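*Asks:* Sequence first, predicted model second:
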Amino acid sequence: MTRVMLLDSASLYFRAFYGVPDTVTAPDGMPVNAVRGFTDMVSTLITRYRPTDFVACLDYDWRPAFRVALLPSYKAHRVEYTTGSGTPDVEVVPDLLEPQVPVLLAVLKAAGLCSVGADGFEADDVIATLAHRYDERGVEVDVVSGDRDLIDLTTERVRVLYTGKGISNIVAFTPEEVQAQYGVPAGHYADFAMLRGDPSDGLPGVAGIGAKTAATVVAQFGTIEQIVAAAKSGDKAMSSSVRVKVLASLDYLAVAPAVVRGRLDVPVDELTTAIPATPADPEMLAALGERFGISSAMERLTTALAKVAGHG
């Protein structure tokens, strides 16, 4: 059976950067903690969950203009102002992490593991598009991320492996787990988040509606669009308190769905995603290991590939 693992790459390499001491350095002194940590995470994930296929999804635009135009507060706390125009234009990335990103992408390429991004879109959108594509084809999918927004993608075939508590404490979100933890049906986590708000993404939410009420309202009425329609129509099933709060936030709720939901129409071509039994470029992988002093991590990745492909 085909099982595709879709990796939220930035989520993992940020976690690796903060989780592995920056005393892990290359022979020339360059920190490589994110490279080693990320590589070991990939090895662990494919060994533990044994996907047949793998895609590392990338942020080509971590704060897309179409989302900022709709909701200027979107991820605003993560930016720097460098142009003097008052327009946020640069993601805050630690100085010691930035030069490591091309290296870990080179590791993926040498290993023969697929990576892809799309101009103008976040990794979340690439993941949402691919998850939907594979789900429609009857393919099992594992989405790996520390971003709760992707829990919205959960279906009977799409499982979200949430890494917010670390690789050793992954929570596997199935439809049953989404219902158990949040009290909402699979596919409605985004509606829940829009009502409750999410400071990590700059989502204000609906004033006066917390997690418990948000879950109750979503479970009762469904999508944000259906909730707004019920409030506007005076649906007697909706409490007057909730109705007043929803009606007071109509401007926000009109744009929130397009901001929060992952796009399903990202232009991603058909990909070569099968996990190889051996690295695509073993010499390059070995050279990267030696150059950056992380040969043991390259060896662990090579071993993981062989095991998952049934050769070890």
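*Replies:* In hand now; what should we look at? Residues are numbered from 1 along each chain as shown.
*Asks:* C-alpha from now on. contacts and neighbour counts both.
*Replies:* OK.
*Asks:* Tell me how far the residue nearest to Val259 when sequence neighbours are not counted lies from Ala131.
*Replies:* Of all residues not flanking Val259 in the chain, Arg67 sits nearest, at 5.2 Å (Cα to Cα, 6 or more residues apart in numbering). Going from Arg67 to Ala131 by Cα to Cα, to the nearest Å gives 21 Å.
*Asks:* and what of Ala180?
*Replies:* Ala180 is 22 Å from Ala131, where distance means Cα to Cα.
*Asks:* Show me which of those two is the more surrounded one.
*Replies:* More neighbours surround Ala131 than the other of Ala180 and Ala131, with 27 against 12 (other Cα atoms under 10 Å).
*Asks:* Comparison target below:
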Amino acid sequence: MREYQVRAADGTRIVGWQTESEGPVVLLCAGLGTFPEAWPAFLLPSSGVRVLSWYHRGTMGSDRPADESRITLADHVADALAVLDDAGVQRCVVMGWSTGVMVAAELTLRHPDRVSGLLLAGGVPGDLFGAVLGVLPLPAPIRRRLVVGGALAVRAAGPLLDPLLRLLPVNRLTATALQRSGFMLPGADPGDVARAVRRFLSRDWRWYLTLALALAEVPERDLAGIGCPVTVLAARYDAVADPRRTARSVACLPQARVRVVPTSHFVPLEAPRAIAEELTALVARVAAVEQARGDLLTEDSRPRA
């Protein structure tokens, strides 16, 4: 994996990263402030795909925009396009996880010519905070107020939390305890979890919550216009993104496949094999669809007798 710099449409310097594997290109729209270590299945040379991604504005070395209000969903979509353009990729499969599901879905809706296939894992395409704690028997508006209020409180406490969280011991023992907390589940390698948590806790929490709250007003999205093959990986025990919401959002699509996996929200760590399997199958579906479209165009271009 290597990192490099990309200039966004508004001039913001963002840090992109890509794997060096051979295979079709996949654009990864990751969750806010996440990093390559959260995707062990993609960092292996045997992954079969070349992954392009980036770090969100103000995280992991990417600059904050000069205008700090430029952290909307449209800005994240523009950054995704900047990564594709910098790599010279006109069209590819796009994958989203967590808040990245919103970016991947929005990119597909706004720029269908750039997306050949779509994989959505552990996230919802809109109404981010309304999907949190969907496992609880509470009306969505009440859950949304609770979550937004909690996010505002944590953001206010950010300057106090940052030094405290950096002092927490993160090792295989604490990672194993976290995996049995219910927030995460067993399944991932504790070493992978420890590396991911260690980097996650080192962030600027005030800015991280600012990024999340900037997406709070994005409404639930209607995906009916999407025409490319779509796969959804819904996490059965996801406390962060109600899996039923994502499944419903693609129910109207003729080329949609839904697979439920027995994981928490952290599908990339807990079910890397399922992600690899579904991504491989999606790439094959996309190739078949593109071939069929090409055959139809060739047939239509032939002179008629």
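*Replies:* Structure's in. What do you need? All of these numbers come straight from a predicted model, not from anything done at the bench.
*Asks:* where does the TM-score land?
*Replies:* TM-score of the superposed chains, computed with TM-score structural alignment, normalised by the length of the second structure, equals 0.28; 134 aligned residues with a Cα RMSD of 5.8 Å.
*Asks:* hang on, the earlier thing: which parts of the host helix or strand of the residue nearest to Val259 of the first structure count as buried, going by neighbours?
*Replies:* According to DSSP states H and E, Arg67 of the first structure maps onto helix 65-70. Across helix 65-70 of the first structure, burial judged by 16 or more other Cα atoms under 10 Å covers Arg67.
*Asks:* In terms of secondary structure, what does it contact?
*Replies:* helix 250-260 (3 or more Cα pairs under 8 Å, 6 or more residues apart in numbering; DSSP states H and E).
*Asks:* got the buried residues for the helix it packs on?
*Replies:* Result for helix 250-260 of the first structure [16+ other Cα under 10 Å]: buried residues 252-253, 256-257, 259-260.
*Asks:* likewise stretch 282-296 of the second structure?
*Replies:* 282-283, 285-286, 289.
*Asks:* Can you name the element that comes right after the strand or helix carrying Arg15 of the first structure?
*Replies:* Per DSSP H and E: Arg15 of the first structure is located in helix 9-19. Using DSSP H and E, the helix or strand that follows helix 9-19 of the first structure in sequence is helix 33-49.
*Asks:* Okay, angle between that following helix and helix 9-19 too, please.
*Replies:* Counting by axes from the mean of the first three to the mean of the last three Cα atoms, to 10 degrees, helix 33-49 of the first structure lies at 120 degrees to helix 9-19.
*Asks:* For the helix or strand following helix 33-49 of the first structure, name the packing helices and strands.
*Replies:* Using DSSP H and E, the next helix or strand after helix 33-49 of the first structure towards the C-terminus is strand 53-57. Contacts defined by 3+ Cα pairs under 8 Å, 6+ apart place strand 53-57 of the first structure against strand 3-8, strand 114-116, helix 123-136.
*Asks:* Run the angle between strand 53-57 of the first structure and helix 123-136 for me.
*Replies:* Relative orientation of strand 53-57 of the first structure and helix 123-136, computed by the same axes, to 10 degrees: 150 degrees.
*Asks:* Next, count neighbours for the closest residue to Leu107 of the second structure other than its chain neighbours.
*Replies:* Spatial nearest neighbour of Leu107 of the second structure, excluding adjacent residues (Cα to Cα, 6+ apart): Val77 at 5.7 Å. Other residues lying near Val77 of the second structure total 21 when counted by other Cα under 10 Å.
*Asks:* what's the answer for Thr174 of the second structure, then?
*Replies:* When neighbours are defined as other Cα under 10 Å, Thr174 of the second structure has 16 of them.
*Asks:* same check, this time on Leu152 of the second structure
*Replies:* Leu152 of the second structure is flanked by 15 other residues according to other Cα under 10 Å.
*Asks:* which residues sit in contact with it?
*Replies:* By Cα atoms under 8 Å, 6 or more residues apart in numbering, the contact set of Leu152 of the second structure is Leu209.
*Asks:* Please report how far it lies from Gly100 of the second structure.
*Replies:* Leu152 of the second structure is 21 Å from Gly100 of the second structure, where distance means Cα to Cα.
*Asks:* Next: Val94 of the second structure.
*Replies:* Taking Cα to Cα, one finds Val94 of the second structure at 10 Å from Gly100 of the second structure.
*Asks:* any common contacting residues for those two?
*Replies:* Cys29.
*Asks:* more neighbours, the two?
*Replies:* Val94 (28 against 25).
*Asks:* Flag every buried residue along the strand or helix carrying the more buried one.
*Replies:* Per DSSP H and E: Val94 of the second structure is located in strand 92-97. Buried residues in strand 92-97 of the second structure, counted by 16+ other Cα under 10 Å: 92-97.
*Asks:* from these, which two are the most distant?
*Replies:* Longest distance between any two of these is 16.6 Å, between Cys92 and Trp97; criterion Cα to Cα.
*Asks:* Ala105 of the second structure is in what secondary structure piece?
*Replies:* Using DSSP H and E, Ala105 of the second structure maps to helix 100-110.
*Asks:* packing partners for that helix?
*Replies:* strand 25-29, helix 73-86, strand 92-97, strand 115-121.
*Asks:* how about JSON lines for those, with distance to Val193 of the second structure added?
*Replies:* Output for those, formatted as JSON lines (distance: least, Cα to Cα, whole Å):
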{"stretch": "strand 25-29", "distance to Val193 of the second structure": "20"}
{"stretch": "helix 73-86", "distance to Val193 of the second structure": "26"}
{"stretch": "strand 92-97", "distance to Val193 of the second structure": "17"}
{"stretch": "strand 115-121", "distance to Val193 of the second structure": "18"}
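*Asks:* Pick the most deeply packed of these.
*Replies:* Counting by mean count of other Cα atoms under 10 Å, strand 115-121 has the highest mean neighbour count of these, with a mean of 27.
*Asks:* helices and strands around that strand, which ones?
*Replies:* Counting by 3+ Cα pairs under 8 Å, 6+ apart, the packing neighbours recorded for strand 115-121 of the second structure are strand 92-97, helix 100-110, strand 230-235, helix 272-301.
*Asks:* Mind putting these into TSV with distance to Arg206 of the second structure?
*Replies:* Shown next, in TSV, are those (distance: least, Cα to Cα, whole Å):
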stretch	distance to Arg206 of the second structure
strand 92-97	22
helix 100-110	20
strand 230-235	28
helix 272-301	30
